[in-house]
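Student: fold the stuff below for me.
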Amino acid sequence: MDYAIPFNKPFLAGNEFAYIQDAAENLGKLSGNGYYTNKCQNFFEERYGFLRCFLTTSCTDALEMAAILLDIQEGEEVIVPSFTFVSTANAFALRGAKIIFVDSQEGFPNLEVSKIESMITQKTKAIVAVHYAGVACPILEMKALAEKHDLYLIEDAAQAINSFLEDQPLGSIGHLSTFSFHETKNIHCGEGGMLVVNDPRFIQRAEFIWEKGTNRSAFFRGEIDKYSWVDLGSSFLLSEINVAFLWAQLEKLDEIQARRKQIWEDYQNWFSGEKRDPVLLPKVYLELLETSLKEVVGDVSKVSFQKDEGNFHLFYLLFENADQRQTYIEQLRRKGILAVFHYQSLHKSAFIAQAQPESFQQSLPNAEKFSDCLLRLPLFYDLPKEISKEFGIKN
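Tutor: As a prediction, this is how the structure comes out:
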């Protein structure tokens, strides 16, 4: 089905194709770790104070780099939230780790930090924090636990670019952090990611892993006269074509964030019952949602909604049950609007049922609630234009 208002539409900042052409015609290097890679990595290091950045082909690859870098061994344990994307756990399961799942908070999808310490054993190697919706999880409490028990802390900040905890950028707190530049993220290059190394002990080895287990980067810097295989690794570098695209997005980061904030706040104001007049086109969209929501639940106040801002990555509703959510999805579909739910709890996955049957038997009620009842609404830069196409409203 074609939707007049899709869930997502990748934003084009304007210079993507000019920079791709520049990379292809003028720079003589397209395979990664070239001019645009250095520009983008320097941007992140200077703007957010990340110690060292490595652009990768995906956030999944960045997580897999982290697992190799931490030397995860068969039988070691890694603590991970159940309500997250499969890559958060899969990267460590690939190295033979047992995944220990934590429930979500009662009122928010981020993990419940008070549950973690009782799960730490002699086999625990690392804790993985996920900043759902770009909103900070209890990362400082997790850092204190990691320090207390001599564990590694990884931030899965896939959704959290340009998010902060007070004045501290998310992704700057863990030993290692990962980001996504998938087309659904605030800034994107179709598909891409980044590993952030905040602990200087890991910088050199991260570079080896990033370059297929070789010291090739040192060779290109003229530090050695030949390069060779020195460690484990894989083909993690992001192509200069993708990175050139990403640079165009970074140039418009503040503009992108401002637009997403405007749309996010229009959602929040309506669902809060506030009467502030938003701009015309998002208001029409929200009135359409109001009509649909009342048809499903009658009293809109029975539906809770996201109240934390973060980086305005997504906006969601939380229904009382899965049937109510599905009814609303169908109502929106009939109006040409695609709204989608999110993760299925990993502890209830088919893989875990086979690999870790004792974990499959766990009851993590909050994570299961979010899997059954959370619904994400469309949120992307050009949302008003999609509405004008559907309803013939002039800009």
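Student: switch to C-alpha atoms for all contacts and neighbour counts from now on
Tutor: OK.
Student: so Gly96 lies in a strand, does it not?
Tutor: No. According to DSSP: H, G, I helix; E, B strand; the rest coil, the state of Gly96 is coil, so it is not within a strand.
Student: got the contact list for it?
Tutor: Taking CA atoms under 8 Å, 6 or more residues apart in numbering as the criterion, Gly96 is in contact with 72-76.
Student: how much space between the residue lying farthest from the centre of the chain and Phe271?
Tutor: Here the chain reaches farthest from its C-alpha mean at Asp225, the gap being 39.3 Å by CA atoms, centre = their mean. Separation of Asp225 from Phe271 (CA to CA, to the nearest Å): 63 Å.
Student: what do you get for Thr327?
Tutor: Plainly put, Thr327 is 18 Å away from Phe271 if you go by CA to CA.
Student: re earlier: tabulate the contacts of Gly96 (TSV), appending secondary structure.
Tutor: Compiled in TSV, those are given as follows (three-state DSSP):
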residue	secondary structure
Ile72	coil
Gln73	coil
Glu74	coil
Gly75	coil
Glu76	coil
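Student: Arg216 is in contact with the residue farthest from the centre of the chain, correct?
Tutor: No. When contacts are counted by CA atoms under 8 Å, Asp225 is not listed as touching Arg216 (10.1 Å).
Student: one more to put side by side:
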Amino acid sequence: MQIPFNKPYMTGKEIQYIAKAHELGKLAGDGDFTAKCHDWLEQQTGCNKALLTHSCTAALEMAAILLDLQPGDEVIMPSYTFVSTANAFVLRGAVPVFVDIRPDTLNINEKLIEAAVTARTRAIVPVHYAGVACEMSEILRIAKKHNLSVVEDAAQGVMSTYNGVPLGTIGDIGAYSFHETKNVIAGEGGALLVNRPDLVVRAEIIREKGTDRARFFRGVVDKYTWQDIGSSFLPGEIIAAFLLAQLEDAQNITALRLARWDYYHTLLESAEAEGLLTRPTVPAHCGHNAHMYYVLLPSQLERQEVMDKLKEKLVSTVFHYIPLHSSPAGQHFGRAATTMAVTDDASARILRLPLWVGLTDEQQEHIVSVLLSSINELIHG
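Tutor: Okay, here's the model as predicted:
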């Protein structure tokens, strides 16, 4: 029984919508399908303006431009995140300031943020790991007190909430990913959620190579010209057509994934009680989207040995981030504001299990059986 780590889910409408885009003959960005995706995102999240991008990386890069960051400005973020979280701001000359994570959710430890604020701090970038919300109330309190912007890296957070509010809409700006590995996909793709009305027009300009093209097509200006810095951040209509099929089925996709997540959680309950592993934590006020299911292995085990045993049984598993503070670029461009004990520990012990729509009870039972037998064998010989 070969079980892949990920299997992209298709709703059945993707090809139909792509064919329609082909029929319409407009394949560049900001066509009918892009507009429908924008409408869906704005209605679903309540953000002021949604703008499709060709990746979440692009959305974060747009956010960094919108904040007018200058060389030497500091941006507080976790080290336990994908490189794009830091890279987007480093490209503007800013300095990532890394803060340790919580041991339960693996999100940035909100209790450590304020001590990391300096006279050069301009923004906080919480990363909603595994689609589970950071403690945004405290982060917003700190941001307000110190006049800082908040950019939510909600790459994994589509359809997740914090106290009932969609992730990506709580801070000034949010960023989504629709990469093939996410819940709702477009192959490659992302979205910028602009929550401050005063940033909307400039966001549109930055996204359109620094021109006011969007205002021209709305009839606000009689011609469009170069207004600001920017780049080509738009996805084409083929991507938007595929994405629309996924967005329209997002509720169902989330429900199906949650059922798989819940079954893992039930199957592994006794193993956690026995001390064989640690299961994920989801606070009661966080509505998650079942983006991933992971376990933390006992510290005495070599994770690669566990993964090798699973691979022998045709079960594909992966680990996750190499912390940015320990990377060559992270050490060159950024700095750590706290000890990184929790980050280092979690990074060394985390093991992500297969989770995708269509995974069966039988497959999950097999995965858990192989996982637990491998752990027991390595512990007891």
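Student: re the thing from before, tell me which of Thr327 and Phe271 of structure 1 has more neighbours.
Tutor: Each of Thr327 of structure 1 and Phe271 has its neighbours counted (other CA atoms under 10 Å); Phe271 has more, 20 against 16.
Student: what's that one aligned with over in structure 2?
Tutor: The alignment partner of Phe271 of structure 1 in structure 2, by TM-score structural alignment, is Leu268.
Student: contacting residues for its match?
Tutor: In this structure, Leu268 of structure 2 makes contact with 279, 368, judged by CA under 8 Å, 6+ apart.
Student: same check, this time on Asp344 of structure 2
Tutor: Applying CA under 8 Å, 6+ apart, one finds that Asp344 of structure 2 lies in contact with Pro323.
Student: how far away is it from Leu41 of structure 2?
Tutor: Between Asp344 of structure 2 and Leu41 of structure 2 the distance is 35 Å, computed by CA to CA.
Student: let me know the helix or strand that Asp262 of structure 2 is in.
Tutor: Here Asp262 of structure 2 sits within helix 250-267, counting by DSSP states H and E.
Student: average offset of that helix relative to structure 1?
Tutor: Comparison of helix 250-267 of structure 2 with structure 1 after fitting gives an average deviation of 0.8 Å (mean CA distance after the TM-score superposition for structure 1).
Student: now for that helix, which elements pack on it?
Tutor: helix 361-380 (3 or more CA pairs under 8 Å, 6 or more residues apart in numbering; DSSP states H and E).
Student: so the helix it packs on versus helix 250-267, what angle?
Tutor: Angle of helix 361-380 of structure 2 versus helix 250-267, following axes from the mean of the first three to the mean of the last three CA atoms, to 10 degrees, is 40 degrees.
Student: distance of the corresponding residue of structure 2 for His131 of structure 1 from Val357 of structure 2?
Tutor: Taking TM-score structural alignment for the superposition, His131 of structure 1 sits opposite His128 in structure 2. With distances taken as CA to CA, His128 of structure 2 is found 21 Å from Val357 of structure 2.
Student: so between these two, which is more surrounded?
Tutor: Comparing His128 of structure 2 with Val357 by other CA under 10 Å, the one with more neighbours is His128, at 26 against 20.
Student: pretty sure Lys49 of structure 2 contacts Val194?
Tutor: Yes. In terms of CA under 8 Å, Lys49 of structure 2 counts as a neighbour of Val194; the distance is 5.1 Å.
Student: now list whatever residues contact both of these two.
Tutor: Val200.
Student: more neighbours, the two?
Tutor: For Lys49 of structure 2 against Val194, the residue with the higher neighbour count under other CA under 10 Å is Val194, and the figures read 26 against 23.
Student: can you tell me what the more buried one aligns to in structure 1?
Tutor: By TM-score structural alignment, Val194 of structure 2 lines up with Val197 in structure 1.
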